[in-house]
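A.B. asks: predicted model follows, preceded by the sequence.
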Amino acid sequence: MSKQLVKLRIRPSRNGRKFTYFLDYQIENGKRQRMTLGHANKRNAQRQRDQKERELRMGIIAPKSMRLRDFLEDSLDRTGKQIRESTHDECRYAMNHLIEVVGNIDYQKITLKHGELFRQKCLDKGNSPATVTKKLSHLKRMFQLAVNRKQLDENPLQHIAMPKVTKKKVEKYTADETNRIVRAAKDSQTALKWDMLIITALCTGMRRSELLNCTWPDIDFEDMTIEVSPKKSTDYTWEWLIKDTDRRTLPLTNNVLQMLAGHQSQQPEGYPYVFVPPARYDHIQQLRKQGKWTLKDASQKVISNFSGTFDKILKRAGVRKRTFHCLRNTALTNWFANGMNEHD
């Protein structure tokens, strides 16, 4: 006779006058589970025990009960590096805010009504419609993954209505402003070649982290192109992932190519990054050896005080304060004006 997987047990009440049945069993990972049946009917309890025994022997394991905070950790652990570290943080932030609103309840008890309450609380708190939409999207995605993993029968937020988001005006620089910015960047007393960085951004439309994580093998001087590609963690390079896996190859102009070639000829051996100064590269390598460098740092901390220095360049140029990302907006706007479409 095979070993019984599910034990039927009795739990007395505190006063000892009543009792209820419960089941004891182990799931696949060896973790012990206890399921209260909530009644004292022996025949029904035995029938439920037999049913659970059959389920375990057939490999049918009911989704375990988890509170929202445990559900969050379970979901992120399963997802792993399929999403960026920053997305992990955003998921945590959204779920913690949901818990503030509805409590740390069982994830299987979440309903559309909870989602609608959460949406309204966020708006009442002063969150912009775009921020609320982003939070809801992360939550909706986690519950959809639970459906895909057979933890839920349906996504409770599947039909949640997102707040209406007004499109923001695309901020960009005029031709006169970009000329003044480049001239001011040339006078920047920093190790980073700001003028070369800005000119390359205007030529390629590359994002800040894409430029700062660009290595010399990414540049094809013969074909006059630059490749935006993810980086693996090696002795010489740190791990970095592209936003939205947007890997692509971009054309370079003669002027930009000559500028990059001149810069490469002045670089000492053993420094693979195009725009990272040697001293900064050495410092980051030390942080990596000490275990103090993360995937998130590769996107945000390659150059210290980046935004502050760029703000000073704009001030010297007499240009209204905007962001480095507006250089990308400027490049894309110029491309569209010259006949490029969104599918190119």
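C.D. replies: Received the coordinates, thanks.
A.B. asks: switch to C-alpha atoms for all contacts and neighbour counts from now on
C.D. replies: OK.
A.B. asks: give me the most central residue, the protein.
C.D. replies: Central residue of the chain (Cα atoms, centre = their mean): Thr87, 1.9 Å from the mean position.
A.B. asks: how much space separates that residue from Lys135?
C.D. replies: 11 Å (Cα to Cα, to the nearest Å).
A.B. asks: do Arg92 as well
C.D. replies: 10 Å.
A.B. asks: who has more neighbours, those two?
C.D. replies: For Arg92 versus Lys135, neighbours defined as other Cα atoms under 10 Å are more numerous around Lys135 (22 against 19).
A.B. asks: what about the more buried one, which helix or strand?
C.D. replies: Taking DSSP states H and E as the definition, Lys135 sits inside helix 129-148.
A.B. asks: what's that helix in contact with?
C.D. replies: If you take Cα atoms under 8 Å, 6 or more residues apart in numbering as the criterion, helix 129-148 is touched by 72, 75, 90-91, 94-95, 115, 119, 122-123, 152-158, 162-165.
A.B. asks: give me that answer again for 6 Å
C.D. replies: Residues outside helix 129-148 that contact it (Cα atoms under 6 Å, 6 or more residues apart in numbering) are Cys91, Ala94, Leu152, Asp153, Glu154, Asn155, Leu157, Met162, Pro163, Val165.
A.B. asks: okay, pairing it with this:
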Amino acid sequence: MAGSIRNDGNTWYYILEIGRVNGKRRQKKKRGFKTKKEAQKALIEAEHAILQKGMYHEPAKTLYGEYLKSWLDDKKIIVKDSTYKIYHWLIHKHIIPYLGHIEISKIRPNDIQKLYNELITNDLLARENVQKIHSLINDSLNKAVKCDLINRNVASLVDRPKAYKSELSVWSIQEVKLFLNNAKTSRYHIAFVLALSTGMRQGEILALRWKDIDFSKQTLSIRQTLSHTGNKINTGAKTKSSLRNITLPEETINLLIKHKKAIQSEKRLADILYNDNDLVVCTNVGTPCSPRNLLRTFYSITKQSSVPRIRFHDLRHTHATLLLEQGTHPKVVSERLGHSNVRITLDTYSHVLPTMQVETANKLNSLLFN
């Protein structure tokens, strides 16, 4: 068995001598490599495949788009509904239209790179989503290798696109107070209070139950989430670290007690029509609140309050930023947010660190020289 690397003027290719079949010489050629190094690596992989299996594995002629649909079906049973919807959108909206017509064995690193260039240059997707597309392509081709559909994963030869973090949008303490004052008459007032005083995510707030709150210890436990569509409560949380306990400010406890009395009054009024899901934030008949309605009310009160328009999720960022600005240890903030480690917290809220450095220097100055 022998192989050689050659150049056709534009790209590199290899020729692999497989041997003789029925007395006839048999070769395998593979073209389209951008560099000699890529061609050499592919040749080694092909030779290794022959030694391992005793024969050369002929790559499948399946179109990548058809394979992706099947791969996505397999993913559906192991990922959350919200994650599946993101996968489905990225694959059907961006990957299949660009790469779906190519046979899975004929996809080249350059084809994948061109897709990334198209998405980034024309600003069709946020950089974070282009990174997700890279992960999907890489994961799907890894699976294809394991299933003997292709001999190698060409996505591994393409650099993962870089993502640049956008500056976080948060409110000042004055803006927080103004917003909460205008939200007092809203049904969702307690949801806004929880977001700003705990850093909970939207889905965590809308799935919070009364039994998850310990009024004597002034803590709450996050044990489930509401889906983005509002039609399903998922046991568990976004990640293992998201299952956490949070200590509540005294005024938040007082507002929860007041809110519970209002919910009990609605329950008595609705009588047999009430669906008791034990939810803290719910409709007047006990069913989960629609995330869409929550956001509609949030943006309406934001406009009414004449404060900067931010996302509901930015209330979580506001919570963390205010705590860090007050000198709260990043480890404590990390635990309240449910981050897997404090490095994520420090990286996300690095904009607060320069201020903390100045305050630390001032405290040291007072301690050492006053």
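C.D. replies: Alright, I've got the coordinates. Small disclaimer: the values here were computed from a predicted structure and weren't measured.
A.B. asks: stretch 200-220 of structure 1 corresponds to what range in structure 2?
C.D. replies: Residues 194-214 of structure 2 are where stretch 200-220 of structure 1 lands when matched by TM-score structural alignment.
A.B. asks: show me which positions of the matching stretch end up buried.
C.D. replies: 194-210, 212-213 (16 or more other Cα atoms under 10 Å).
A.B. asks: could you do stretch 48-66 of structure 1 as well?
C.D. replies: Neighbour-count burial for stretch 48-66 of structure 1 [16+ other Cα under 10 Å]: Gln48, Arg49, Asp50, Lys52, Glu53, Leu56.
A.B. asks: residues in structure 2 aligned with the longest strand seen in structure 1?
C.D. replies: Secondary structure of structure 1 read by DSSP state E shows that its longest strand is strand 19-26. Across structure 2, nothing matches strand 19-26 of structure 1 (TM-score structural alignment).
A.B. asks: for that strand, packing partners?
C.D. replies: strand 7-12, strand 32-36 (3 or more Cα pairs under 6 Å, 6 or more residues apart in numbering; DSSP states H and E).
A.B. asks: what's the first helix or strand after the last one?
C.D. replies: In this case it means strand 32-36 of structure 1. helix 42-58.
A.B. asks: Pro161 of structure 2 -> structure 1?
C.D. replies: By TM-score structural alignment, Pro161 of structure 2 lines up with Pro163.
A.B. asks: where's that match, which helix or strand?
C.D. replies: Assessed by DSSP H and E, Pro163 of structure 1 sits outside every helix and strand.
A.B. asks: now swap in the one 10 residues further on and tell me
C.D. replies: Applying DSSP H and E as the criterion places Tyr173 of structure 1 outside every helix and strand.
A.B. asks: that one -> structure 2?
C.D. replies: Under the alignment (TM-score structural alignment), Tyr173 of structure 1 maps onto Trp171.
A.B. asks: leaving out chain neighbours, which residue sits closest to its match?
C.D. replies: Spatially, and ignoring its direct neighbours in sequence, Trp171 of structure 2 is nearest to Thr318 (5.9 Å; Cα to Cα, 6 or more residues apart in numbering).
A.B. asks: can I take it that that neighbour is in a helix?
C.D. replies: Yes: counting by DSSP: H, G, I helix; E, B strand; the rest coil, Thr318 of structure 2 is located in a helix.
A.B. asks: what's the match for it in structure 1?
C.D. replies: Using TM-score structural alignment, Thr318 of structure 2 sits opposite Thr330 in structure 1.
A.B. asks: doesn't Lys172 make contact with that match?
C.D. replies: Yes: judged on Cα atoms under 6 Å, Thr330 of structure 1 makes contact with Lys172 at a distance of 4.8 Å.
A.B. asks: what about Arg183 of structure 1, helix or strand, and which?
C.D. replies: helix 175-186.
A.B. asks: my bad, His283 of structure 1
C.D. replies: helix 278-289.
A.B. asks: give me the mean deviation of the helix holding Arg183 of structure 1 from structure 2.
C.D. replies: Superposed on structure 2, helix 175-186 of structure 1 shows a mean distance to its aligned partners of 0.4 Å (mean Cα distance after the TM-score superposition for structure 1).
A.B. asks: any idea how far that helix is from the chain center?
C.D. replies: Averaging C-alpha positions (Cα atoms, centre = their mean, to the nearest Å) puts helix 175-186 of structure 1 33 Å from its chain's average.
A.B. asks: same question, stretch 233-253 of structure 1
C.D. replies: 16 Å.
A.B. asks: now do stretch 187-203 of structure 2
C.D. replies: 21 Å.
A.B. asks: alignment lookup: Ile86 of structure 2 to structure 1.
C.D. replies: Using TM-score structural alignment, Ile86 of structure 2 pairs with Glu90 in structure 1.
A.B. asks: report how many residues lie close to that match.
C.D. replies: Using other Cα under 10 Å, Glu90 of structure 1 has 16 neighbouring residues.
A.B. asks: gap between it and Leu76 of structure 1?
C.D. replies: Applying Cα to Cα to Glu90 of structure 1 and Leu76 of structure 1 gives a distance of 11 Å.
A.B. asks: picking that back up, any residues in contact with both of Thr87 and Lys135 of structure 1?
C.D. replies: By Cα under 6 Å, 6+ apart, no residue touches both Thr87 of structure 1 and Lys135.
A.B. asks: quickly find the element holding Ala270 of structure 2.
C.D. replies: Using DSSP H and E, Ala270 of structure 2 falls in helix 250-270.
A.B. asks: ok, Ala191 of structure 2 to Gly203 of structure 2 distance?
C.D. replies: 11 Å.
A.B. asks: which stretches of the stretch 1-150 of structure 2 form helices?
C.D. replies: Ranges of helices within the stretch 1-150 of structure 2 are 36-53, 64-76, 81-90, 96-99, 109-121, 127-146, based on DSSP state H, counting those that start in this stretch.
A.B. asks: distance from the shortest one to structure 1 after superposition?
C.D. replies: To tie it back to what came earlier, the one meant is helix 96-99 of structure 2. When structure 1 is overlaid, helix 96-99 of structure 2 sits 2.5 Å from its aligned residues on average, using mean Cα distance after the TM-score superposition for structure 1.
A.B. asks: how about the last one?
C.D. replies: On superposition with structure 1, the mean distance recorded for helix 127-146 of structure 2 (mean Cα distance after the TM-score superposition for structure 1) is 2.9 Å.
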